[in-house]
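> Quick one: sequence and predicted model below, then my questions.
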Amino acid sequence: MTTAVATEKKIKGGNRIRPGKVALGFVGVIVAIVWAFPVYWMVNSAMLPNVVLERSTPTWVPFGGSFKNFTAVFERGTFTSALGISVAVAMITVFFCLIFAFLAALAISRFRFRGRKSFILAVLLIQMLPAEGLFIAQYRLMGTLGMLNSIVGLSIIYIAAVVPFTVWMLRGFVAGIPADLEEAAMVDGLSRTQAFLRITFPLLAPGLVASGVYAFLQAWNEFTVALVIMQDQDMQTLPLWLRSFVQQSSSRAIDWGEVMAASTLVAVPVIIFFMFVQGRMTSGLVSGAVKG
């Protein structure tokens, strides 16, 4: 009888709503709303004409809105070109960053060699260099190589800037995978290369995706280096293209509706990219792989 009463109390206690969890849930909802509101406001403003946006009273819901701002953005005829350049630069940066960073992270995590600590220290120190202090050297280097206003030239600079941090990211993922997995596979008859490709490499997928997302965002959103290297109007990335909407002239004021519509178009490829990779951006795939 005593056991039955205790069990009943335990069940009732388990179903009880705890004030702490309710408070944390409420805080989480508030944080989510604060985080999502700028995105909503951007899309909302993209649907409204500039006359409405310039009013002192904000319009919270775009009743009667239209896609005229998006149409005006496409009528400029330069969005497709800028999109193609940004996509090409971002994909080149991601591809080569992952290759270089992966090989470097594998070397410093799995092997012991002379100069290993110096290499790790150099990677750390390179990240401390201010990007603005390298503009002149980068411009002269690209000019000497004939790579100004070039997708390849801009991609090289992005790769050099992103690789150090990407090495640190992947180093943590590689070090987190026990070497015992490869050794067990080698005992079963696989070579070291086969053991790595079949056992270790699939477990590195979350790290590769996370590093790829970082490299993609850095290349996609970067503005200052592109402003220095890509000075030709026909070779602008999307951040440079977006700047043209906020440059005032004596004959035309800023149309904030078009600015918001252009900003929305710049954000759409990033959202699509995250939709494809979000399934892999998880951790813990290695947990439980080794027992004992």
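Received the coordinates, thanks. Numbers count the residues shown, from 1 in each chain.
> Only C-alpha atoms from now on, for both contacts and neighbour counts.
OK.
> other SSEs contacting the helix or strand hosting residue 24?
Taking DSSP states H and E as the criterion, the element that holds residue 24 is helix 19-46. Helices and strands touching helix 19-46, by 3 or more C-alpha pairs under 8 Å, 6 or more residues apart in numbering; DSSP states H and E, are helix 256-277.
> May I see the buried residues of the helix it packs on?
By 16 or more other C-alpha atoms under 10 Å, the buried positions in helix 256-277 come out as 256-266.
> now the angle from that helix to helix 19-46?
130 degrees (axes from the mean of the first three to the mean of the last three C-alpha atoms, to 10 degrees).
> Tell me which stretches of the stretch 151-292 of the chain form helices.
Remark: helices assigned in the stretch 151-292 of the chain by DSSP state H, counting those that start in this stretch are 151-175, 180-187, 192-195, 201-203, 205-221, 224-229, 238-243, 256-277.
> How about the stretch 1-150 of the chain?
Ranges of helices in the stretch 1-150 of the chain, per DSSP H, counting those that start in this stretch, are 2-15, 19-46, 50-53, 68-75, 79-110, 116-126, 135-144.
> Single out the most deeply packed of the ones you listed.
Mean neighbour count (mean count of other C-alpha atoms under 10 Å) peaks for helix 79-110 among these, with a mean of 19.
> Presented hereafter is structure B, for comparison with structure A:
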Amino acid sequence: MTALRPETAGRVRFAKRVRRPWRLAAEASAVVVALVVAFPLYWMVLSAFKPAGEVRSANPVPWTLDPSWDAFRRVFEQQDFGRYFLNSVLVAGTVVTASALIAFLAATAVARFRFRLRTTLLILLLVAQMVPVEALTIPMFFLMRDFGALNSLLSLILPHLAFSLPFAIWMLRGFVKAVPEALEEQARIDGASRARFLWQILFPLVFPGLVATSVFSFISAWNDFLFAKSFIISATENSTLPMALLVFFDTETPDWGGVMAASTVMTVPVLVFFVLVHRRLVSGLGGAVKD
């Protein structure tokens, strides 16, 4: 191995000393941002374990010496809590499955096939992402009313499916385009049909992208409160888990401990889902950025 000249080695050491402060500053900034982002989550969990007196205290402190499970007990003792949880699982699971399947087929179509107005369709997908959800809530309410879907889980599944598809299609399109067309031609030469290539070759290759889009669809459907409040008016048996928070709100003395405990319980499935798919999520987002 050739040794560096003294002047070259000196310049390398100088460059490392110059870069080191910037690297330390970047790492310190990352830690600060992480702490700022994690503090609300910490405060939510802390408030869930605090006794009622400490939660209502005029001088809150970021710790407790007397943790209590009373708030969680009040949450799980709610009569309809289990039903709310199952409804949330059903809505989120249906949205994730349906959006992944439809987005995969649609992304394959816009990436592989040539047809009229394809560019217009892609632009419309981007425009759909720019429209605020709040601006469409009232029109969707009348639409669901005309369809007779109010007070049903269908009124929650359809809007979330509609809002998750544009992002999923646009993202998966990049994954499909990254698969060489020569691979499809080779599969056709080997006797594979288009359907077999689609599900046995293309689907596994774009699966990381499906996971990435599914995470966003799941979080959106699981944490939704706007649609659940707007479209589920009288049939409380079809309410989802975010509606359970309203049980602990009172105009005079809201049960903030119960609210924080219910919010903590709502967060656990999201964390579990993220932990299960985080490896494929990272590779999926990396593939999207690379494209």
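Happy to help now that I have it. Everything quoted here is computed from the prediction, not taken from an experiment.
> Can you add distance to residue 75 of structure 1 and give the buried residues of helix 256-277 of structure 1 back as JSON lines?
Formatted as JSON lines, those follow (distance: C-alpha to C-alpha, whole Å):
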{"residue": "256", "distance to residue 75 of structure 1": "16"}
{"residue": "257", "distance to residue 75 of structure 1": "14"}
{"residue": "258", "distance to residue 75 of structure 1": "11"}
{"residue": "259", "distance to residue 75 of structure 1": "14"}
{"residue": "260", "distance to residue 75 of structure 1": "15"}
{"residue": "261", "distance to residue 75 of structure 1": "13"}
{"residue": "262", "distance to residue 75 of structure 1": "12"}
{"residue": "263", "distance to residue 75 of structure 1": "16"}
{"residue": "264", "distance to residue 75 of structure 1": "16"}
{"residue": "265", "distance to residue 75 of structure 1": "14"}
{"residue": "266", "distance to residue 75 of structure 1": "16"}
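> Out of the helices of the stretch 1-150 of structure 1, which gets nearest to residue 165 of structure 1?
helix 116-126 (7.8 Å; C-alpha to C-alpha).
> against structure 2, where does that closest one fall?
Taken onto structure 2 by TM-score structural alignment, helix 116-126 of structure 1 occupies residues 118-128 there.
> Stretch 154-166 of structure 1 too?
Going by TM-score structural alignment, stretch 154-166 of structure 1 sits over residues 156-168 in structure 2.
> if we can go back for a sec, once aligned to structure 1, how far is the match of helix 116-126 of structure 1 on average?
Here stretch 118-128 of structure 2, set against structure 1 after superposition, deviates by a mean of 2.5 Å using mean C-alpha distance after the TM-score superposition for structure 1.
> Let me know the closest of the buried residues of helix 256-277 of structure 1 to residue 7 of structure 1.
Closest to residue 7 of structure 1, out of all of these and judged by C-alpha to C-alpha, is residue 264, at 55.5 Å.
> quick one, what contacts the closest one?
Contacts for residue 264 of structure 1 (C-alpha atoms under 8 Å, 6 or more residues apart in numbering) come out as 42-43, 46.
> now those in CSV, with distance to residue 244 of structure 1?
Shown next, in CSV, are the contacts of residue 264 of structure 1 (distance: C-alpha to C-alpha, whole Å):
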residue, distance to residue 244 of structure 1
42, 18
43, 19
46, 16
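> What is the burial count for the aligned partner of residue 18 of structure 1 in structure 2?
Superposed on structure 2 with TM-score structural alignment, residue 18 of structure 1 falls opposite residue 20. If you count neighbours by other C-alpha atoms under 10 Å, residue 20 of structure 2 ends up with 12.
> Cool, thanks, signing off.
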